[in-house]
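# Okay, predicted coordinates and the sequence, questions at the end:
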Amino acid sequence: MPYVENPMILGRIEYPKLRYQPYEPVISFEMYDDFGSLIVCHDVYFEIGDAIVHMDNISDYLAVGYQDYLTYEMADFEVIAYVELHYGSAYVKK
């Protein structure tokens, strides 16, 4: 199914492929990070450049992209502060 990303709502609108029948678009408000992890309410995620990375995947993302292995040993609050200081902003999905 083709879909259109809408950055204003961080969701997508999917249009079914029906040639000769009227259709209604399906609106999805699910949000996934660059690793495919679903980000749900109250989850912490990071925006680093164009990337969106879930808290559970941030250490792997930094290790692969930046050769930075320091966050593996940190507590969550330390990871959030460290990433915001060095790489990008942290958000909580509402």
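Cool, got the structure.

# From here on, just use CA atoms for contacts and neighbour counts.
Noted.

# Strands along the chain, start to end?
Counting by DSSP state E, the chain has strands at residues 3-6, 11-14, 26-28, 31-32, 38-39, 44-48, 51-54, 89-92.

# could you check the angle strand 44-48 makes with whichever helix in the chain runs longest?
As assigned by DSSP state H, the longest helix anywhere in the chain is helix 76-86. Interaxial angle, helix 76-86 versus strand 44-48 (axes from the mean of the first three to the mean of the last three C-alpha atoms, to 10 degrees): 20 degrees.

# alright, now check it against this:
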Amino acid sequence: MAETREPQRIQRKRQRGWRRPENCVIVDRTSAKWGNPRKGASHTREELADELNDTIVTAMVAVASTVDDPRAGFEAKLRKIRDRVTALEIDHG
């Protein structure tokens, strides 16, 4: 039977000439397998849209638990955005 070893933590260094050891797997936020799944680079457009919708729902729940009238605040924000976009359209024809 093959001998199993516990994983060993290796601290990456920024020193010139430093190389990661052989058979070393990087599991930080920048790695493809262990990184942030919400980046969208390895997902379909539908999966990314689903993740974004989850984010929207989470944000709305947070707003609803913070203010008395979340709908009014959201509608006011949409009006500001609409007015800003309308002003840009007028300015740039």
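Yep, that arrived. Worth saying up front: this structure is predicted, and the values here are computed from it rather than measured.

# Kindly provide the TM-score of these chains.
The TM-score (TM-score structural alignment, normalised by the length of the second structure) is 0.30; 51 aligned residues with a C-alpha RMSD of 4.6 Å.

# picking up where we left off before, out of the strands of the first structure, deepest packed?
strand 51-54 (a mean of 21; mean count of other C-alpha atoms under 10 Å).

# That one - contacts with which helices or strands?
strand 44-48 (3 or more C-alpha pairs under 8 Å, 6 or more residues apart in numbering; DSSP states H and E).

# Which strands or helices does the strand it packs on pack on?
Using 3+ C-alpha pairs under 8 Å, 6+ apart, strand 44-48 of the first structure sits against strand 51-54, strand 89-92.

# Now tabulate these in JSON lines and tack on distance to residue 27 of the first structure.
Listed next are these as JSON lines, based on distance: least, C-alpha to C-alpha, whole Å:
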{"stretch": "strand 51-54", "distance to residue 27 of the first structure": "20"}
{"stretch": "strand 89-92", "distance to residue 27 of the first structure": "22"}
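
# hang on, the earlier thing: of all the strands of the first structure, which one is nearest residue 76 of the first structure?
strand 44-48 (9.6 Å; C-alpha to C-alpha).

# Need the single longest helix in the second structure, by residues.
Longest helix in the second structure, counting by DSSP H: helix 70-92.

# Could you check that one and say which residues are buried?
Neighbour-count burial for helix 70-92 of the second structure, counted by 16 or more other C-alpha atoms under 10 Å, picks out residue 70.

# ok, back up a step: pipe the strands of the first structure into JSON lines and attach distance to residue 64 of the first structure per row.
What follows is the strands of the first structure, written out as JSON lines (distance: least, C-alpha to C-alpha, whole Å):
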{"stretch": "strand 3-6", "distance to residue 64 of the first structure": "26"}
{"stretch": "strand 11-14", "distance to residue 64 of the first structure": "27"}
{"stretch": "strand 26-28", "distance to residue 64 of the first structure": "30"}
{"stretch": "strand 31-32", "distance to residue 64 of the first structure": "19"}
{"stretch": "strand 38-39", "distance to residue 64 of the first structure": "20"}
{"stretch": "strand 44-48", "distance to residue 64 of the first structure": "14"}
{"stretch": "strand 51-54", "distance to residue 64 of the first structure": "13"}
{"stretch": "strand 89-92", "distance to residue 64 of the first structure": "19"}
